[in-house]
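Q: Okay, here's the prediction I keep looking at, along with the sequence it came from:
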Amino acid sequence: MFRNREVRRFAVLFAAVAVTAAVIGFLIRPAAGILSLLSSAAFGAAFYAFTRARYQKIAEVSEQIDLVLHHADRIFIGGSDEGELSILQSEVTKMTLRLREQNDALKQEKAHLADSLADIAHQLRTPLTSLNLVLSLLANQPDAGERKALLREAEELLTQMDWLLTSLLKLSRLDAGIVVFQSERVDVASLVDAALRPLQIPMELHDVSLRVDAPEGIEIWGDAGWLSEALRNILKNCMESAGDHGKIEVVCEDNPLYAGIVIHDSGAGFEREELPRLFDRFYRGKGTNAAGYGIGLALCKTIISRQGGTVTAGNHPQGGAVFSIRFLK
């Protein structure tokens, strides 16, 4: 306590005042001098006791700050006493809790980043291994027909890797918050048409029948380009789930509460334990047709939720999977 220069100055000043008062008291009357000494001693003792208690509390706060700096698991909880020190203790407690939350969040992000990098490496390794095998077979294949088939397979693998890298880049941009969505009126019928356009040829090749019920005049607010990307990922997932000779139904709905798009396929649907994880990144499901990369639905949900919408998935009462996109009005 006496290491504080202000306390030392106050002690010297107090001693000088006490001595001066005692001398004057004794000059006036001995009893007055004795009373002055006793009063000064009592006041000095009280001041010393209170100041020492305050410095002990400050030392506790300093110790807690030191523990926080050294990543201790303990946190300081201030007492119920009121006053400036209590306020300081409360602020230190808040700071400690905030730092702990941020530290835990950073640890989780670090673990998530490590897991994501491992998943990305695994996702890329599969087509790369297949591509190396195809190139090896192509080098030793004299038959022209077989060489064309192998070249087509190599092209498909390269297309898959290109789609995977493009989707990962989009996800990373969304995660970094550098994507600025446009807010404009989007016609839902035109949005569905734009999303279906790149999938028409694959649907014809697999004989997937398509029924679209999109009345004119239904509008939502958002970025047409990104919303089309999200819707296309769902439609692609439904096309793969429906398989050859499957069916896909797209119904647009509009009511006073929301405008939405419901997509239903004739595939096998989802297992009950899969439903909570369908939109998790890199989750591929447990079905035999789970041949994707677990990127499309995660990208879809990120795009829609960032624009104020919701997307859910479940099993249709008549069989198959059903996806529902809604935007509140």
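A: Arrived safely. Just so it is clear, the structure is predicted and the values come from calculations on it, not from any experiment.
Q: Please make it C-alpha for all contacts and neighbour counts, starting now.
A: Fine.
Q: Of all the residues in whichever strand or helix holds Ala45, which ones are buried?
A: Secondary structure assignment for Ala45, by DSSP states H and E: helix 30-69. Of all the residues in helix 30-69, those buried under the rule 16 or more other C-alpha atoms under 10 Å are 32-33, 36-37, 40, 57, 61, 64-65, 67-68.
Q: by contact count, what packs against the helix or strand hosting Ile325?
A: Taking DSSP H and E as the criterion, Ile325 maps to strand 321-328. Contact partners of strand 321-328 among helices and strands, from 3 or more C-alpha pairs under 8 Å, 6 or more residues apart in numbering; DSSP states H and E: strand 258-265, strand 309-315.
Q: Which stretch among the ones you listed is buried most, on average?
A: Ranked by mean neighbour count, the helices and strands packed on strand 321-328 are led by strand 258-265 with a mean of 22 (mean count of other C-alpha atoms under 10 Å).
Q: So which elements touch that strand?
A: Looks like strand 258-265 contacts helix 224-242, strand 247-254, strand 321-328 (3+ C-alpha pairs under 8 Å, 6+ apart).
Q: Any chance of TSV for those, columns distance to Ser183 and mean neighbour count?
A: Shown next, in TSV, are these (distance: least, C-alpha to C-alpha, whole Å; neighbours: other C-alpha atoms under 10 Å):
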stretch	distance to Ser183	mean neighbour count
helix 224-242	9	21
strand 247-254	19	19
strand 321-328	13	20
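Q: So for Asn289, which of the ones you listed sits nearest?
A: Minimum separation from Asn289 across these (C-alpha to C-alpha) falls at helix 224-242, 6.9 Å.
Q: ok, and here's another one to check against it:
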Amino acid sequence: MFRKRKAQQEMEEISRMLERVLNGECIQPGEIGYEDTLPAKIRYQIRRISEKNQGVEARITRERDETKALIGEIAHQMRNPLAGVESYTQLLDGEISGEPGRTYLRALEQSEQRLHFLTESFIKMARLEQQMIQIKKTTDALADTIFSAVLLVQKAAEEKQMEVEVTGAEETKVWHDGNWLGEAVYNLLDNSVKYAPEHSKIRVVVRQDEMYTRIVVSDDGIGIPEGEENRIFQRFYRGSRVTGEPGFGLGLYISREIVRLHGGFMKAKRKQQGLEVAIFLPV
């Protein structure tokens, strides 16, 4: 009976050690015992697995951090050459008058703009991931923050004869950083302008209850398939319906990180026609 009870206790101890390893904990040398028994050998093997797991996790973390730093450094190094390209393009704009020179110049300008956008997105992503962003919150109405974001997409919306309708922002005050939250809202609006049809309406609705202030951006665009509601906030993820469209899969990820720094979260909801993306900020 004593042997059976002891064996049971040893198996329970081994089970607990395995559970700890699965949870990412490290098994210390003093926990394995020094008896020349099968349970002691199993505990020793568990400890070796634990050490290897810790080493793999440390290496993955180090490589991930190095990759993030490299991306940020490359983006910073691209800034000056891009500024030079932009300057020369502006100089050429006044010198080239005939076709096909003008066509080539417009193509060069569009490429420069896309590279500039990508570079700035990488820099923002790197700053967010390396926790270099300082959120400076003040209690202000959301109107200025949201309308500044609307202004940035106004030209693109007008080119597609789209309307951006904002309701509820004037009456709602919230503790936030206007510049960074404006960036988060802009990314949502930019996606809506890209993927919604011409002559459609983009709606921005602000609601507040006892727990959260919600900023909801909805459109009548191409939407997303079922199952992509959470994946669209991942870094570099692009929905299966937009693979043929220009973009880098960073906008919603950056928005999510900005909102997270505000203590909030984001959710996406499929519509029969289009998509609804909501920012939740704590009251």
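A: Yep, it's here. What you see is a predicted model, and the numbers here were worked out from it, not measured in a lab.
Q: TM-score of the superposed pair?
A: Once the chains are laid over each other, their TM-score by TM-score structural alignment, normalised by the length of structure 2 reads 0.69; 229 aligned residues with a C-alpha RMSD of 3.6 Å.
Q: quick one: contacts for the alignment partner in structure 2 of Leu191 of structure 1?
A: Taking TM-score structural alignment, Leu191 of structure 1 has Thr145 as its aligned residue in structure 2. For Thr145 of structure 2, the contacting residues are 178-179, 181-182, by C-alpha atoms under 8 Å, 6 or more residues apart in numbering.
Q: Distance to Arg8 of structure 1 added to the helices and strands packed on strand 258-265 of structure 1, as CSV?
A: Formatted as CSV, these follow (distance: least, C-alpha to C-alpha, whole Å):
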stretch, distance to Arg8 of structure 1
helix 224-242, 69
strand 247-254, 79
strand 321-328, 68
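Q: now the residue nearest the centre of structure 2, what's its secondary structure?
A: In structure 2, the centroid-proximal residue (C-alpha atoms, centre = their mean) is Tyr253; its distance is 1.4 Å. At Tyr253 of structure 2 the chain is in helix, as set by DSSP: H, G, I helix; E, B strand; the rest coil.
Q: counting residues per helix, which one in structure 2 is longest?
A: The longest helix of structure 2 (DSSP state H) is helix 38-93.
Q: okay, the helix or strand just after that helix sits on what stretch of structure 1?
A: For helix 38-93 of structure 2, the succeeding helix or strand toward the C-terminus, using DSSP H and E, is helix 101-129. Alignment of helix 101-129 of structure 2 against structure 1: residues 147-175, by TM-score structural alignment.
Q: what do you get for stretch 176-183 of structure 2?
A: Aligned by TM-score structural alignment, stretch 176-183 of structure 2 corresponds to residues 222-229 of structure 1.
Q: got it, and stretch 246-258 of structure 2?
A: Stretch 246-258 of structure 2 lines up with residues 291-303 of structure 1 when matched by TM-score structural alignment.
Q: Give the aligned equivalent of Ala31 of structure 1 in structure 2.
A: Under the alignment (TM-score structural alignment), Ala31 of structure 1 maps onto nothing in structure 2.
Q: An error on my part: the question was meant for Leu210 of structure 1.
A: Taking TM-score structural alignment as the alignment basis, one finds that Leu210 of structure 1 is matched in structure 2 by Val164.
Q: Contacts only, for the nearest residue in space to that match that is not next to it in sequence.
A: Spatial nearest neighbour of Val164 of structure 2, chain neighbours left out: Ile202 (4.7 Å); criterion: C-alpha to C-alpha, 6 or more residues apart in numbering. Shown in contact with Ile202 of structure 2 (C-alpha under 8 Å, 6+ apart): 162-165, 189, 192-193, 217-220.
Q: hang on, the earlier thing: the match of stretch 246-258 of structure 2: how far from the chain's middle?
A: Its chain's average C-alpha position is 16 Å from that of stretch 291-303 of structure 1, according to C-alpha atoms, centre = their mean, to the nearest Å.
Q: Buried residues in that stretch, which are they?
A: Within stretch 291-303 of structure 1, the residues scored as buried using 16+ other C-alpha under 10 Å are 292-303.
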